[in-house]
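In: coords below, sequence missing:
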């Protein structure tokens, strides 16, 4: 199943907005030097994980509403939101995998 271009564009815009927000968390001095503080990285990670969680909860809620026969919830909306939640989860999982791999690589470095 392929996603419509609108959904991909929307996801791209959301990622760009989150990246801009994460860049805005750093102080002007840190932005000039290119250094990121642990708190800004942690805040960006928390915001991303919260967004993934919210998308999953919304998809489950819409799915349950559709199953109960709510007239204002269509199958198309349920399927799109489920796919958005799935893509967000897979993205988060891949980020976690990269972070674990980077941590393991750093841990194996000799001092």
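Out: Arrived safely, thanks for sending. All figures in this text were calculated on a predicted structure; none of them were measured in a lab.

In: drop to CA atoms for contacts and neighbour counts, all remaining ones
Out: Noted.

In: residue boundaries of the helices in the protein?
Out: For the chain, applying DSSP state H gives helices covering 5-24, 28-33, 38-67, 75-108.

In: Use this one as the comparison:
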């Protein structure tokens, strides 16, 4: 499962790179809150929620593409062969499993923080 999480994290990083909002030095992007505290110029990086929403949207698109390809194969369309349908179904399944695993890890981290003694 750790390979799946690594895959999701690499997808998130590639989405950040596509947006072009990662600091060019390889440092972590600075948030607006950090900019307010330090007075420096911060890179307008997407929030965690926006990044997660983009990853979920990508998983949804993968699942829809897989479903459309399977339906096209069932209708007997010439461009949809069995190999493409199976690969798309496996990609969709792997993306969904990785998403569920990331969700489980986030819930576990939240529970760990909430159970910390003060």
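Out: Yep, that arrived. Computed from a prediction, not measured in an experiment: that's the story for all the values here.

In: circling back: take the helices of the first structure and write them to a markdown table, including mean neighbour count.
Out: Formatted as a markdown table, these follow (neighbours: other CA atoms under 10 Å):
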| stretch | mean neighbour count |
| --- | --- |
| helix 5-24 | 13 |
| helix 28-33 | 10 |
| helix 38-67 | 16 |
| helix 75-108 | 14 |
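
In: For the residue most central in space within the first structure, give its distance to residue 88 of the first structure.
Out: Centroid-nearest residue in the first structure, with CA atoms, centre = their mean: residue 48, separated by 4.3 Å. In this view, residue 48 of the first structure and residue 88 of the first structure are 9 Å apart by CA to CA, to the nearest Å.

In: Alignment lookup: residue 101 of the second structure to the first structure.
Out: Taking TM-score structural alignment, the alignment pairs residue 101 of the second structure with residue 94 from the first structure.

In: meant to ask about residue 111 of the second structure
Out: Looks like residue 111 of the second structure aligns to residue 104 there (TM-score structural alignment).

In: how far away is that match from residue 98 of the first structure?
Out: Applying CA to CA to residue 104 of the first structure and residue 98 of the first structure gives a distance of 10 Å.

In: Could you report the separation of residue 71 of the second structure from residue 64 of the second structure?
Out: Distance of residue 71 of the second structure to residue 64 of the second structure, computed by CA to CA: 10 Å.

In: how about residue 46 of the second structure, what does it touch?
Out: By CA atoms under 8 Å, 6 or more residues apart in numbering, residue 46 of the second structure lies in contact with 16, 21.

In: Kindly recompute the last result at 7 Å.
Out: Counting by CA atoms under 7 Å, 6 or more residues apart in numbering, residue 46 of the second structure touches no other residue.

In: Mind listing the shared neighbours of residue 104 and residue 98 of the first structure?
Out: Here residue 104 of the first structure and residue 98 have no joint contacts, going by CA under 7 Å, 6+ apart.

In: Now do residue 60 of the second structure against residue 31 of the second structure, distance only.
Out: The spacing between residue 60 of the second structure and residue 31 of the second structure, counted by CA to CA, is 28 Å.

In: cool, and residue 116 of the second structure?
Out: Residue 116 of the second structure is 26 Å from residue 31 of the second structure, where distance means CA to CA.
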